[in-house]
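S.K.: from the sequence below, what's the structure:
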Amino acid sequence: MAVVTVTLDANLAIDVMLLSGTRSPQDAVELIVRDYLARGQRTEARAGDAADGHPPVDAPPVQPEG
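M.R.: Sure, this is the predicted structure:
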């Protein structure tokens, strides 16, 4: 796996460490990014892709009015 170095403001790094409950800024940022990506994948799985024209998987069937 490739390693990337990112420079962050100290206050931002501390906030991320507090949110993730870690003592290392590197571990904290990695956990936050992994959570963000996993959350995005779960959202896409539930909502589907708007471009494909398919309704969400767990959407109830549409009842005709009238």
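S.K.: switch to C-alpha atoms for all contacts and neighbour counts from now on
M.R.: Noted.
S.K.: can you tell me the element I14 falls in?
M.R.: helix 10-20 (DSSP states H and E).
S.K.: one more, so I can put them side by side:
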Amino acid sequence: MAAKVNVSLDADLAIEVMLLSGATNPQDAVELIVRDFLARGRRTDARTGEAADAHRTAQPTRTVEEG
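M.R.: Got it, this is the predicted structure:
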């Protein structure tokens, strides 16, 4: 069983989320929006790599040669 969290939202925000998601109640609407947000983040990480991978694509810094 998953843990549950109660969150209070402004009524206008809840209605807007319901309209965007097509859900018939605020609980389902917020859950759908959050799940979609998380899935998009995972797809983006899979495509572009994570922050820890940034060293592989970074341009080497040039140092001024002395002499």
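S.K.: ok, back up a step: list the buried residues in the next helix or strand after the helix holding I14 of the first structure.
M.R.: If you walk from helix 10-20 of the first structure toward the C-terminus, the next helix or strand you reach (DSSP H and E) is helix 25-47. For helix 25-47 of the first structure, a neighbour-count test (16 or more other C-alpha atoms under 10 Å) marks P25, A28, V29, L31 as buried.
S.K.: what about stretch 30-38 of the first structure, how far off from the second structure?
M.R.: Its matched residues in the second structure lie on average 0.1 Å from stretch 30-38 of the first structure after superposition (mean C-alpha distance after the TM-score superposition for the first structure).
S.K.: for that stretch, the distance to its chain's centre please.
M.R.: How far stretch 30-38 of the first structure lies from its chain's middle: 6 Å, per C-alpha atoms, centre = their mean, to the nearest Å.
S.K.: stretch 7-18 of the second structure too?
M.R.: 19 Å.
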